[in-house]
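[1] sequence first, predicted coordinates after that:
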Amino acid sequence: MTSSTSPAKFQGIAVLDHKDWKNPKKVEFEPKPFYPNDIDIKIECCGVCGSDIHAAAGHWGDLEKPLVVGHEVIGTVVRLGENCNSGLKLGDRVGVGAQVFSCLDCERCKSNNEPYCPSFVTTYGQSYKDGYSSKGGYADYIRVHEHFAVPIPENIPSHLAAPLMCGGITVFSPLLRNGCGPGKKVGIVGIGGIGHMGLIFAKAMGAEVYAISRTSAKKEDAMKLGADHFIATKEEPDWGTKYFDTFDLIVVCANSLTDVDFNVVPKAMKVGGNIVSICVPEQNEVLNLKPFGLLGVSISNSALGGVKEIKELLDLVSKNNLKIWVETLPIGEEGVKQAFERMDKGDVKYRFTLTDYDKEFSK
């Protein structure tokens, strides 16, 4: 049942110093111990997520080095632990998102809420119980618990599948959990890497979709992505009053919550409506709002989606042949440097996927 085609040491493109994060270096590193339910995946490509920038730049604290980021991984199963029973086979194409471990035994895990488990381990930069600091997908291989590897439908190209594993599921989960569908009016705030996917998914789920952005610069893109309406908040500062009692759901996909006026947004909500943020801002950000504005309205923050939800997202994308907007860059010191620099400037429409792994890691 097992295969040992993975090497004793893995290679990756790593951040060695947060102060010099835009100059990552190719390194060799020890993988985590191989446990009976683990699998090894030979990586084909990996999406670039905003979280990678936060982690690399030190916005989330001083993470253990070498820091190999990347949690939108697509690759092939090359090794199976002796206790693996998920149905995965050698040669299967799978995806791994931003979570690689949970206890799988608590009520949260048993109810498909693995991202909310106290034993959650993120794909990179967090220690397992044995002390090993997790390493992500800017590498030739990744070793994870089999539960967190999800089969990829044949008709989804790998470079388009990769961003679904974190960015995609992060916006799909609140849409799914809050009733996005026919007869619902849904707003997506922030038309970027995650927000653009929110427009695509909400439309495919049958909702009437509103793109909400600071200016009209992305209006044409938003309409191509599936939006039925477009709101430019800086051009209509009190847009909440104009759209009073409109929305069943608004998902906030902005990089920062500082620019979102939570004293305006609730006005546009229906009674019982939900405002859900998926933002993971810098540590020092504080949310300011007037509690009276929340009468009849709920505001919350959503984490990742669970494995069951990732499978539902992949099914939606596969059945509807949905195409997110992705630019590819070659993995390597220069490719990652370019991705970091352009992401930091917002120069991407709307996701990057790192490819050409075989070329880089055969060296």
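    Good, I have the coordinates.
[2] CA only for contacts and neighbour counts going forward, please
    Noted.
[3] host element of residue 142?
    strand 141-145 (DSSP states H and E).
[4] name the next helix or strand downstream of that strand, please.
    Following strand 141-145 in sequence, per DSSP H and E, is strand 149-151.
[5] against which helices or strands is the next helix or strand after that next one packed?
    Downstream of strand 149-151, the first helix or strand assigned by DSSP H and E is helix 158-161. Helix 158-161 sits against strand 38-48, strand 326-330, strand 351-355, with contacts defined as 3 or more C-alpha pairs under 8 Å, 6 or more residues apart in numbering; DSSP states H and E.
[6] contact partners of helix 158-161?
    44-47, 74, 95, 152, 323-326, 328, 353-355 (C-alpha atoms under 8 Å, 6 or more residues apart in numbering).
[7] most neighbours per residue, which of the helices and strands packed on helix 158-161?
    Most buried of these, by mean neighbour count (mean count of other C-alpha atoms under 10 Å): strand 38-48, with a mean of 28.
[8] measure residue 71 to residue 46 for me?
    Look at residue 71 and residue 46: by C-alpha to C-alpha, to the nearest Å, they are 7 Å apart.
[9] same check on residue 282?
    Taking C-alpha to C-alpha, one finds residue 282 at 23 Å from residue 46.
[10] which of the contacts of helix 158-161 lies closest to residue 80?
    residue 95 (15.2 Å; C-alpha to C-alpha).
[11] and that closest one, how far from residue 69?
    Taken as C-alpha to C-alpha, the span from residue 95 to residue 69 is 15 Å.
[12] likewise residue 284?
    Counting by C-alpha to C-alpha - residue 284 and residue 69 are separated by 22 Å.
[13] next up, a second structure to put side by side with the first:
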Amino acid sequence: MSTDYKFQGWMGLDPSAVDGNMKWQSYEPKPWQETDVDIKITHAGICGSDLHTLRSGWKPTDYPCCVGHEIVGHAVKVGNKAEGDIKVGDRVGVGAQSSSCLKPDCEECANGVENHCQNIGKANTYDDRYPDGSKSYGGYADYWRGPSHFVFKIPEEISSEDAAPMLCGGITLYSPLKRNGCGPGKKVGIIGIGGLGHFGILYAKALGADKIVAISRKANKKDDALKLGADEYISTDEDSKWAEHHAQSVDLLISTVSSPNMPLEQYLQLLRVHGTFIQVGAPEDRLPAFHAFALIAKGAKIGGSAIGAPGEIREMLDLTVKKKVKAWINTRPMKEANQTVVDMGANKARYRYVLVNEAHVK
């Protein structure tokens, strides 16, 4: 079916793209289906996953690739079988996942954890393939097309620039916090105070944790962490005995660190009996080894979490409105995507970059 708009965006053509060498060019979106929605993109958050993908860090990237999976804009075309009561003109968004099998006999999809679907049909929002073999393209672009099941109405109380990074960065922290009991009576630690970690503090606070401990290598983010809502700050570079001094102090630890050199065994010392450690950062190499007694002695658990399910994203957006959660963001014009990716790689974001497609913002 023809449209009066073109699908074009910033394309990574090889691993040098991460050094500011993306090229603006056209591409062919997935074939239209009546369950799909086309979005005219106004805002696109920049995620660490974008950099890993642009440089083929996790695996060889299927170039050409348009990254960006924190997308907000307006629906310009809605299929007659679309879900979610989405109408043309609605302000909507999509996060890191754009498809799953959705089969009734799929244990994950049937039980509201589509983000863990293990079947053919699951697709990431970019650098992946839909069931028909067509490629998925992301949000550093003018338009996006994908299945409506993974498209969300944005509450009017949340600005587009705030909503965009919540759709991956926000849910990546909200989901493991909520699923692992963050709330009154719980003490929570957030490891890594960056784009993900700052959401960890914000949502731990919104969920009502009794105590929030921010953990980072250097002391330079202490003031920010306390302003975000942390009650305590641990700088691991400043105190050589930090793990000993803060042993058995938290019930839940969420690690956003993407370095394979993290002091994992020392992190585990911070857990209380029956505490839980959840890894959400994704290093390009293996996690470090640790002694089994770090878990056995306390009956502790270690696990992982991947983004969040559609139902959790809607729940997170509702909580965002209720508790007036506001991300710390820096906006940049879409035309400056290359420089912004470079700045992201240099850790200059405080704490999420959002690209603004100025041609589409009225």
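    Done, it's in. A quick note: this is a predicted structure, and the numbers were derived from the prediction, not measured.
[14] TM-score of the superposed pair?
    Here the TM-score for the pair of chains, by TM-score structural alignment, normalised by the length of structure 2, is 0.94; 354 aligned residues with a C-alpha RMSD of 1.7 Å.
[15] quick revisit: overlap of the contact sets of residue 71 and residue 46 of structure 1?
    In contact with both residue 71 of structure 1 and residue 46: residue 137, using C-alpha under 8 Å, 6+ apart.
[16] distance to residue 79 of structure 1 added to the helices and strands packed on helix 158-161 of structure 1, as a markdown table?
    Below are these laid out as a markdown table (distance: least, C-alpha to C-alpha, whole Å):
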| stretch | distance to residue 79 of structure 1 |
| --- | --- |
| strand 38-48 | 5 |
| strand 326-330 | 25 |
| strand 351-355 | 22 |
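[17] residue 247 of structure 1 is nearest to which of those strands?
    Comparing these by C-alpha to C-alpha, strand 351-355 comes nearest, at 27.3 Å.
[18] buried ones in whatever helix or strand comes next after that closest one?
    Downstream of strand 351-355 of structure 1, the next assigned helix or strand under DSSP H and E is helix 357-361. Using 16 or more other C-alpha atoms under 10 Å as the test for burial, helix 357-361 of structure 1 gives 357, 360-361.
[19] ok, now how distant is the aligned residue in structure 2 for residue 266 of structure 1 from residue 198 of structure 2?
    Alignment note (TM-score structural alignment): residue 266 of structure 1 maps to residue 268 of structure 2. Residue 268 of structure 2 is 21 Å from residue 198 of structure 2, where distance means C-alpha to C-alpha.
[20] what about these two, which has more around it?
    Neighbour comparison, residue 268 of structure 2 and residue 198: the larger count goes to residue 198, with 29 against 24 (by other C-alpha atoms under 10 Å).
[21] alignment lookup: that one to structure 1.
    In structure 1, residue 198 of structure 2 lands on residue 196 (TM-score structural alignment).
[22] is that match in a helix, a strand, or coil?
    helix (DSSP: H, G, I helix; E, B strand; the rest coil).
[23] cool, and the one 10 residues further on?
    Reducing the assignment to helix, strand or coil with three-state DSSP, the entry for residue 206 of structure 1 is coil.
[24] trace it over to structure 2, please.
    In structure 2, residue 206 of structure 1 lands on residue 208 (TM-score structural alignment).
[25] which residue ranges of the stretch 1-150 of structure 1 form strands?
    Ranges of strands in the stretch 1-150 of structure 1, per DSSP state E, counting those that start in this stretch, are 10-14, 25-29, 38-48, 73-80, 93-96, 99-101, 121-122, 141-145, 149-151.
[26] got TSV for those strands, with distance to residue 342 of structure 1 too?
    Shown next, in TSV, are the strands of the stretch 1-150 of structure 1 (distance: least, C-alpha to C-alpha, whole Å):
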stretch	distance to residue 342 of structure 1
strand 10-14	17
strand 25-29	18
strand 38-48	11
strand 73-80	20
strand 93-96	24
strand 99-101	25
strand 121-122	24
strand 141-145	25
strand 149-151	29
